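Enquirer: here you go, sequence then predicted model.
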Amino acid sequence: MTKKLIILGAGESGIGAALLGKQQGYDVFVSDGGTIKDIYKQELAVNHIPFEEGQHSWDVILGADEIVKSPGIPEKTELMKKIRAKGVPVISEIELAYRFSKDAKIIAITGSNGKSTTTALTFHIFETAGLNAAMVGNIGLSYARVVATAPADYYIVEVSSFQLDDIVEFKPNVAILLNITPDHLDRYDYKMENYVESKFRITMNQGPEDFFVYCKDDQEIDNYLKKQTIYSTSIPFTIMEPLKQGGFMVNDQVNIQVNDEPVIVSMYDLALKGKHNLYNSMAAGIAGRTMEIRKEKIRESLTSFKSLEHRMEYVSTVRGVDFINDSKATNVNSLWFALESMETPVVLIMGGVDKGNDYSAIRELVKEKVKAIICLGIDNAPIQEALSKDTPVMVDTRSMKEAVDAAFQHAEKGDVVLLSPACASFDLFKNYEDRGKQFKDAVREL
């Protein structure tokens, strides 16, 4: 009997799951309550995969043998409640992809902040070492798509808590947990402990032959590890103290001590600047060493890496003012990291869809570094209420061009205009990439 596989949601992960399901002989049907992008519709048609959009055929969905759910679909929807009541097994796309890539080595990276940067840096290390590696997950192509179309020996997978919520057997050889700060709490009944549990699911199937790489300086991670047992081999990283094994700092040098071959790089030689990137660089370097990549290759990679588009990306200097695109900063913590790494006065463009943000964490940095906040969003009231006392200038704008023009007016030679929104982009833009691209276009028009 052919297994009936229903894919809910036809974004990149849903399409990847559909292609892999079809390739592996499942009877696949894709259902999306919204509209499906034309490019994805064409792919489904070419591969003879039936689909529906703008609706969900409940009887078809509830008749599935298994459902792959898009990470974006919350459990509290009526459809998910019905699926759970019927007891149809639900998995995430990374679970499906794992099922058909168990022979490969898997390095999975999660955390509230820094996932994309660390994933890209880890991939850069594996690529520099000449290994057949693929960078997948929340960054670029979906894991399932790559397993179906261009299998690799190593998968460097960026995973979110939403994806981890629906894993069953997914077991990375190396699990990296960078940090845990409040984010997406609306999906976890506003309980931090639920969100923490969700992040730690990355380790749930690991054994002693696997590695768990984590930030020892993160309070939430530290608290959890005091109460729970992790069965994999733990490798911590920290900037607070020297360690026998793991990542640590001594005299401004990053030390990665794994497998008796220390990798030592001056922090000033690292390609990525800022305190948070010391952590990201250590995590990526440790991942490389667990897979026996030579220390010379790791050192070379950590010093030659080019950062990601829309993540602290230098755009241009106009009349002595630097413009930085950090559109990928969709939560307060990402903005905190961006401000923390700034050395010169900042004109900050921020705002968008507020996920119940608590701005108190950035107030000190705003007082110290930000000379003006340009609010960019349909509802800027939460930012104005939270931060108007901490900066001398607060301007309301409704389009990227207006925001960039206002920022430029308030900036002087030697200042930085930083787009680091701390919010989702869906009020005025398609996504954070669209927001970043519009920022770059507006800067080029100055």
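Expert: Yep, that arrived. Numbering: from 1, shown residues only.
Enquirer: contacts, neighbours, all on C-alpha from now
Expert: OK.
Enquirer: give me the buried positions along stretch 318-332.
Expert: Val321, Asp322, Phe323, Ile324, Asn325, Asp326, Ser327, Lys328, Ala329, Thr330, Asn331, Val332 (16 or more other C-alpha atoms under 10 Å).
Enquirer: A further structure is provided below for comparison with the first:
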Amino acid sequence: MAKKRIVILGGGESGVGTAILAKKEGYKVFVSDKGKIKDKYKEVLEHIEVEWEEQQHTEAEILKAEVVMKSPGIPETVPIVRKLVAKGIPVISEIEFASAFTSAKIIGVTGSNGKTTTTKFIYHILKSANINAGMAGNVGDSFAKQVAETKVDWYVLELSSFQLDGIVDFRPDIAVLTSITPDHLDRYENSFDKYRASKFRIIMNQTASDHFIYDADDENITDWIKENTVQPRQLPYSLQEKQKDGAYLKEENIVVKINNTEFNMPTSDLTLQGKHNTKNAMAAATVAQLLRIRKETIRESMENFQGVEHRLEKVLKINNVQYINDSKATNVNATYYALESMENETVWIVGGVDKGNVYDDLLPLVNEKVKAIICLGVDNQKILNSFGNCVDAIVETQSMGEAVKMAYRLAEKGDAVLLSPACASFDLFENYEDRGRQFKEAVRNL
């Protein structure tokens, strides 16, 4: 039988992971990247003897594919993808490709905010319970690479809407949806409905024997559920209302109820404070209850879970001013949670590439908690217009070092300095991680 030919667009983590798995499964593989491929990835491709090209897409080669795996960062609208679709060649995501080659059970986590913390939270509990599990998707090694190289019983996958856009048969046993707020609308023709539908693809192949865990306080989620058929069993969680099945708060205790079994834990015992973290904990505890993990193990893991780098991460206290790195806040809603959790007067560093942000929701919090704003973006006009009248000082800066020095000047004893950009990172930084690291470096250099 002739080998099936797969073309992989994008030579990053997901692309190279897919190449490893495809090669192992006997595919003929060609990797094509419009940009440069990092040396560490080239070495892997050379080692597994896969053909690759960079800084170009050779159309003749690509259109010979029987199936194409597209990196999540490449929009559907680029010419080569349009040509593939017009030719009827399936264009799928790494998640779709890899899931066909594993018999492990899958927990898929998506949402505009909270998905990384919730994914790591669930993985942490599974590991504490000695369950043989892998974590992949947007975190850790690529899913395809792990499927090729390891054998586990469970995968916890953090899934972006872009990854879900490329699924056909992918079906998680447990789906978690943490939140839906306008984000990445530039990729969805500025349509919130299209973006929301893309998040809900996580449950499209689920059946009545699967489970769907979601935030019942989020109207963008509950409105969709009212209007659409949902096959899996629903386990909502809420800070506001008691749930028959699912998780809720009762006198500052998290309660998780499934099949008449109940798990309780005081929110004061969670390492991660703030309402949004209580919700992330509820989602993780619900998964743990479903897997019948011992209550003692769930409790212990929830008490010692440290959270995620670049998400409300306390860096240093200097002259009694706390510096906090929330570089992972790449949209307004994430920054809303950050500002909501601030207990001191705050100097706020904000800005980057605006993905169509509307800042209105932040106004009450800025009025209440923010004393000064430091802009760190290419075009700060929207930020200046939105908050110019609410704070004593608003300044524009050109680098992270400059922004941190300015914050140091503006902050007084007892204040906090918060990097929570509400935007994607731009040319000054490779990505939000790099932005967060530069912030921490600049703080340490004060």
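Expert: Noted; the coordinates are in hand. Every value quoted in this text rests on a predicted model; they were computed, and no experiment measured them.
Enquirer: quantify their similarity with the TM-score.
Expert: In this superposition the chains share a TM-score of 0.98, using TM-score structural alignment, normalised by the length of the first structure; 445 aligned residues with a C-alpha RMSD of 0.9 Å.
Enquirer: before we move on, back to that, can you lay out the buried residues of stretch 318-332 of the first structure as a markdown table showing distance to Leu20 of the first structure and secondary structure?
Expert: Below are those laid out as a markdown table (distance: C-alpha to C-alpha, whole Å; DSSP: H, G, I helix; E, B strand; the rest coil):
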| residue | distance to Leu20 of the first structure | secondary structure |
| --- | --- | --- |
| Val321 | 48 | strand |
| Asp322 | 44 | strand |
| Phe323 | 41 | strand |
| Ile324 | 38 | strand |
| Asn325 | 35 | strand |
| Asp326 | 33 | coil |
| Ser327 | 31 | coil |
| Lys328 | 29 | coil |
| Ala329 | 31 | coil |
| Thr330 | 30 | coil |
| Asn331 | 32 | coil |
| Val332 | 36 | helix |
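Enquirer: farthest-apart pair in these, please.
Expert: Largest separation among these by C-alpha to C-alpha: Val321 and Asn331, giving 25.1 Å.
Enquirer: give me the stretch of the first structure that stretch 184-203 of the second structure matches.
Expert: Using TM-score structural alignment, stretch 184-203 of the second structure lines up with residues 184-203 of the first structure.
Enquirer: now stretch 363-383 of the second structure
Expert: Under TM-score structural alignment, the match for stretch 363-383 of the second structure is residues 363-383.
Enquirer: contact partners of the matching stretch?
Expert: 336, 339-340, 342, 344-354, 359, 387, 390-400, 403, 406-407, 410, 427-428 (C-alpha atoms under 8 Å, 6 or more residues apart in numbering).
Enquirer: equivalent analysis for stretch 245-253 of the first structure, please.
Expert: Counting by C-alpha under 8 Å, 6+ apart, 235-242, 254-258, 264-268, 282-283, 286 sit against stretch 245-253 of the first structure.
Enquirer: return the members of those residues classed as buried.
Expert: 235-239, 254-258, 264-265, 267, 282-283, 286.
Enquirer: the stretch 251-400 of the second structure: strands as residue ranges?
Expert: Counting by DSSP state E, counting those that start in this stretch, the stretch 251-400 of the second structure has strands at residues 253-258, 261-266, 313-318, 321-325, 346-350, 370-375, 393-396.
Enquirer: what's the average distance of the fifth one to the first structure?
Expert: When the first structure is superposed, strand 346-350 of the second structure averages 0.8 Å from its matched positions, counting by mean C-alpha distance after the TM-score superposition for the first structure.
Enquirer: quick one: list the elements packing against the top helix by length along the second structure.
Expert: What stands out as the longest helix in the second structure, according to DSSP state H, is helix 275-290. Here helix 275-290 of the second structure touches helix 115-128, strand 211-215, strand 233-238, strand 246-250, strand 253-258, helix 295-304, going by 3 or more C-alpha pairs under 8 Å, 6 or more residues apart in numbering; DSSP states H and E.
Enquirer: quick revisit: would you mind giving the buried residues of stretch 318-332 of the first structure as TSV with distance to Phe100 of the first structure added?
Expert: Formatted as TSV, those follow (distance: C-alpha to C-alpha, whole Å):
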residue	distance to Phe100 of the first structure
Val321	50
Asp322	46
Phe323	44
Ile324	40
Asn325	37
Asp326	35
Ser327	34
Lys328	31
Ala329	33
Thr330	32
Asn331	34
Val332	37
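Enquirer: many thanks, have a good one.
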